[in-house]
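1. Quick check, what structure comes out for this input:
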Amino acid sequence: MEPTSLAILIKRYIHDELQEEEVAQLWETLREDQHQEKWEAAMTALLEDEAAHGLSDPAKMEQVWARIQPRPSRSMQPITSGKWRWLAAAAVVSVMAGASTYFVLLRHPRTVAVAVHPATPLPSPVKPGNNKAVLTLANGTQIPLDSSGNGAVAVQGNSQILQQSNGQLTYKNSGTTAAGQLQYNNLHIPRGGQFRITLSDGTKVWLNAASDLHYPASFTGTDRRVELTGEAYFEVAQLPAKPFKVIVHNTEIQVLGTNFNVKAYQDEPITQTTLLEGAVKMKTGSQEARLRPGQQAQVQAGGMLTIKDEVDVEEVVAWKNGYFQFNHEKISGVMKQLSRWYNLEVSYQGNIPAREFGGRIARSSSIEEIIRILELSKIHVKIDNHKIIVMP
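-> The predicted structure is shown next:
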C-alpha cells in the first residue's frame, strides 16, 4: 500500500467514512511489521497537516501528548526522536477521534502505539465490571448491593447503613457504642465488581474487584482496625487519638490520616502498599518501615519487606479513576487485571511472546476493544463463554 493511499484511509477512518472491508485493510496494514515505516510516515504527515486538525503547532502537540501519555518511571529509557514522532502522531489521532483509550506495545527495537476504536462485536456475553457487592451483617445476613439501591439497608448497633445509587455504602454513627457491643460487617466485591464505602468514622474506601473488607460497624477502643484482602484505596479520616490500622495477611499498616492504596491479592506474590499523602508505618514480623509520599512497601510471600522509591502513583490508582494503566507490564500481569474486571478465567496455549505493554485503557471498554488491542500487538485470544484463551 502506498503512503498516499494509507494517509487517505487514515483520514477517512477518523471521519467514519470507511467501508467494512476498508477498515479491515487498515488494521491489517498496521498489524504487519513491513508496513510500519509507511504507517509512520502517513501518521506524521497527518499530524503536520494543520488543515486536518489544527494541531501542527509543536507546543499544542506537546500539550496533547503530555495529557495522554502515562508518566514514565525513572527506570524507563528515553524515547528517541523517531519513536517520539510515531507516539505523538498516534496520540493526536486518538484525541481527534474522541477516543479515551490507547495502548502501547513496548518491544525491542521499536515502540508501537495504537489508537483504539470500537471493534466488530463478538458473540460473547462478557461485559465490563460494574458496581456490585455483597454485605454480610454481624448476624450472618447477606444483602446484595448494586447501583440501583438507594436508602436504608440495615442497622448495626448505633450505626445506620445507607446505600446510594452510585455504588456507595455509608455508615452513619448515631452515638457512642460500648466496647462489648462491637459488631463486625464484611463487604465482599466479586470478580467483575467494584464498590465504595464510608466507614462510621468518615474514612472512605474504594474497593476493587475480587476484594473483601472486614470492619466494625462502629469503632471503639483506642484504635480503628480493618482487615483487607484484594485491593483498596483509603482516604482515612484524621483522628489522632485513634490510629487507623489495616491488617493484610501478616502485615499491619498504621496511619493517623492519609491516602494510600493497598494491593493484596491471594494470587499475587507481592503485597503492595503505596502512599499518596501523609505517612504510614509498616510492620511485618520483626521488620518495620515508614513510608513517604511516592513510596511503595512491598512484602514478599516469605515476609521480606522492601521499599520502592518514586512510584508512579497514577498507575497504582488508575483502577479507582476508571482505567487500567500499564507501565512495562508483562502479558500475565495485564491478563490478571482484565480477568478480575471482566470476570474471566485465563488460560495460555503455546509459546506466548515475552512482550511488555504500556498505556491506558478505559475500564468501560468492551471486551471486543480489548481483544482488538491484543490482536494489533500480535497477541491472539479467543473467548469461550467466560474463559479467555491467550495464544501466540
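2. use CA for all of it now, contacts and neighbours both
-> Fine.
3. what's the one helix or strand Trp341 maps to packed up against?
-> Under the criterion of DSSP states H and E, Trp341 resides in helix 331-342. Applying 3 or more CA pairs under 8 Å, 6 or more residues apart in numbering; DSSP states H and E, one finds that helix 331-342 contacts strand 345-348.
4. one more to put side by side:
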Amino acid sequence: MINQDRIILAELAASLAKGHSLTEMEEEQLSQLLIKYPESRDIILNMIEDQQVVLDFNPNSTSVEQEWNEFHHRIGESIQEEKKVYPWNRIISIAALLLSIGVGSVIWWKNNQEPSYLIKTNQFGQHTDILPGTSFAKLEVVGDGSYELNESFNSVESKRGELSYGQKLKTKEGSENQIHRLNIPKRSYYSLVLSDGSKVWLNSESELEYLASFNNKERRVKLKGEGYFEVAKDAKRPFIVETDLMQVRAVGTAFSVKSYTEEPKVILTEGKIEVTSNKAKIALVAGQKVELLGNHLKMDRSENEEEALAIKDGYFNFNEKNIQEILDDIRRWYGVDLVIKRPLGVKKYMGGIDRNVTLGELCVLLKKLTNFDYVIEDEKLIIQ
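-> Got it, this is the predicted structure:
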C-alpha cells in the first residue's frame, strides 16, 4: 500500500470512529480502499506496530481473528470480492471492525500532534516527507455563516477540480446578493466559477471577496495573494480585480495577478487590460506584464507566461525566479517553516515540476538546481 493510501485509510476510519459523517467523496474513497486492499486489517495493525498510529489502549488485548470472523458473518460475504461497490451500511460495519481492532475510539498521529500529511520515509534521502496540498477553501457568506469547501462541492467536471458551489449553499430569503469571502489557507488551492461564468484559480494563502451576483454596472472582486482569471466576455460590465495597491480592469480576457508583497505583478495571457495604481494607468496587450516598483508601474514584455498559467495547470514554475521566490512558493504549498542557514544569493533559475509531488521529491530537484542541501524535519525545511 502506498503511503498516501495508508494515511487516507487511517484518517477515514478515525473520522468514523469519532462519530463524524463522511462526504459522498470520502465514502467512495473508503469503499475503494477496502476493495483495493482487502488486507486492510493487517495494514492497520502494521501501522500500529510501526508507531505511525498511537492508541490509548493495547490492541493485543482484542481478539482480532474473532472480530474479523464475526464481521464476515454479519455481512455474509467477503470484502475480497473485486469491483464491488459497498453500500454505506457495510462501510460503517467495516469501520466498526477497524475500531474494534484498534484504529481507535481515539486515534492520532505519534505524539498526538503530527498532522496526516507528515509521513515517515527512507526515500529521497529524507527521514520525514510531506505530502502536497489539496483543493480546499473556507467560505464566509456574510450574514449566513461559514463553510468548508473541498471536492465534494464539485459541480463542473475537470481534471484540475474546477468548482462551482453557489447552488449548494443555503442563503436567507431575500439575501441572494451577499458578500462572499473565500479564504485559501496554506497547503491549499481552489478554483471556482463566478456568477457571470468567469473562472478563477486561487493559490495558497489567498483571499477573494465578491458579491454572489454581480450588479448591472461592473463585476468587481477584491484579491489578496495570487489568482489566475479567465474573464467571461461582457462589454457592458467590466471585470475589475482590486488589490491593496493596484486595480486591473478587463472585459473578456485572461491574466494572473500576484499581490503577496508590496511589489504586485500582473501577467496578461489573452486580450487587453488596464492596470491602475497611484493615479497612473497602463494598457496591456497579450504577452506583456506590469509590476509596481515603489510608486511606479513598470510595463515589460513577459518572458515567462508559464508563470501565469502555473496555478491553473498545477505545477511549480521556477523560470526567472531566485531561490527565495521559489522557497516562498514551496512554503505556501507544503505548509512548512523555512530555516535558512546559508546565503541564498540572487541567481535566477529555470525549470519546473508538477505540484502533486512530495516535498522530498521536490528537494531532489532543488538540490540539482542550486547545489544546496535540503533537510525536512517535521514541518520545517532546512536549507544549508
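5. TM value for the aligned chains?
-> Overlay of the two chains. TM-score (TM-score structural alignment, normalised by the length of structure 2): 0.62; 257 aligned residues with a CA RMSD of 2.7 Å.
6. on that earlier part again, where in structure 2 does the helix holding Trp341 of structure 1 fall?
-> Per TM-score structural alignment, the counterpart of helix 331-342 of structure 1 in structure 2 is residues 323-334.
7. From the chain's centroid, how far away is that stretch?
-> The gap between where stretch 323-334 of structure 2 is centred and where its chain is centred comes out at 15 Å by CA atoms, centre = their mean, to the nearest Å.
8. for that stretch, which positions count as buried?
-> Ile323, Ile326, Leu327, Asp329, Ile330, Arg331, Arg332, Trp333, Tyr334 (16 or more other CA atoms under 10 Å).
9. residues touching the fourth one, list them.
-> The one in question is Asp329 of structure 2. Applying CA atoms under 8 Å, 6 or more residues apart in numbering, we find Asp329 of structure 2 in contact with Phe316.
10. and if you look at the fifth one?
-> Contact criterion CA under 8 Å, 6+ apart gives Val336 as the residues in contact with Ile330 of structure 2.
11. Return the distance of Leu223 of structure 2 relative to Gly252 of structure 2.
-> Distance, Leu223 of structure 2 to Gly252 of structure 2, using CA to CA, to the nearest Å: 18 Å.
12. which of those two has more neighbours?
-> Comparing Leu223 of structure 2 with Gly252 by other CA atoms under 10 Å, the one with more neighbours is Leu223, at 24 against 20.
13. that's a strand at that one, yeah?
-> Yes: looking at Leu223 of structure 2 with DSSP: H, G, I helix; E, B strand; the rest coil, it is inside a strand.
14. before we move on, back to that, the match of helix 331-342 of structure 1 against structure 1, how far on average?
-> Compared with structure 1 after the fit, stretch 323-334 of structure 2 shows a mean deviation of 0.8 Å (mean CA distance after the TM-score superposition for structure 1).
15. Stretch 311-320 of structure 2: which residues count as buried?
-> Ile311, Lys312, Gly314, Tyr315, Phe316, Asn317, Phe318, Asn319, Glu320.
16. For those, give me a markdown table that also has secondary structure.
-> Below are the buried residues of stretch 311-320 of structure 2 laid out as a markdown table (three-state DSSP):
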| residue | secondary structure |
| --- | --- |
| Ile311 | helix |
| Lys312 | helix |
| Gly314 | coil |
| Tyr315 | strand |
| Phe316 | strand |
| Asn317 | strand |
| Phe318 | coil |
| Asn319 | strand |
| Glu320 | coil |
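17. what about the strands in the stretch 101-250 of structure 1?
-> 102-106, 111-115, 130-136, 142-146, 151-156, 159-164, 168-173, 184-189, 193-198, 204-207, 211-216, 224-235, 244-248 (DSSP state E, counting those that start in this stretch).
18. Using TSV, please lay out those together with distance to Val390 of structure 1.
-> Shown next, in TSV, are these (distance: least, CA to CA, whole Å):
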stretch	distance to Val390 of structure 1
strand 102-106	16
strand 111-115	20
strand 130-136	24
strand 142-146	31
strand 151-156	42
strand 159-164	38
strand 168-173	35
strand 184-189	26
strand 193-198	23
strand 204-207	28
strand 211-216	25
strand 224-235	24
strand 244-248	32
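19. Out of those strands, which gets nearest to Val23 of structure 1?
-> strand 111-115 (13.7 Å; CA to CA).
20. sorry, back to before: let me know which of the strands of the stretch 101-250 of structure 1 is the nearest to Thr29 of structure 1.
-> Here strand 111-115 is closest among the strands of the stretch 101-250 of structure 1 (CA to CA), at 12.4 Å.
21. Which residue numbers in structure 2 does that closest one align to?
-> Taking TM-score structural alignment, strand 111-115 of structure 1 hits no residues over in structure 2.
22. Report the angle between that strand and strand 102-106.
-> Per axes from the mean of the first three to the mean of the last three CA atoms, to 10 degrees, the angle that strand 111-115 of structure 1 makes with strand 102-106 is 160 degrees.
23. where along the stretch 1-150 of structure 1 do the helices fall?
-> Under the criterion DSSP state H, counting those that start in this stretch, the stretch 1-150 of structure 1 carries helices at the ranges 3-14, 20-31, 36-47, 50-53, 58-68, 81-96.
24. ranges for the helices of structure 2?
-> Assigned by DSSP state H, structure 2 shows helices spanning 3-17, 24-36, 40-49, 64-75, 88-101, 305-313, 323-334, 359-370.
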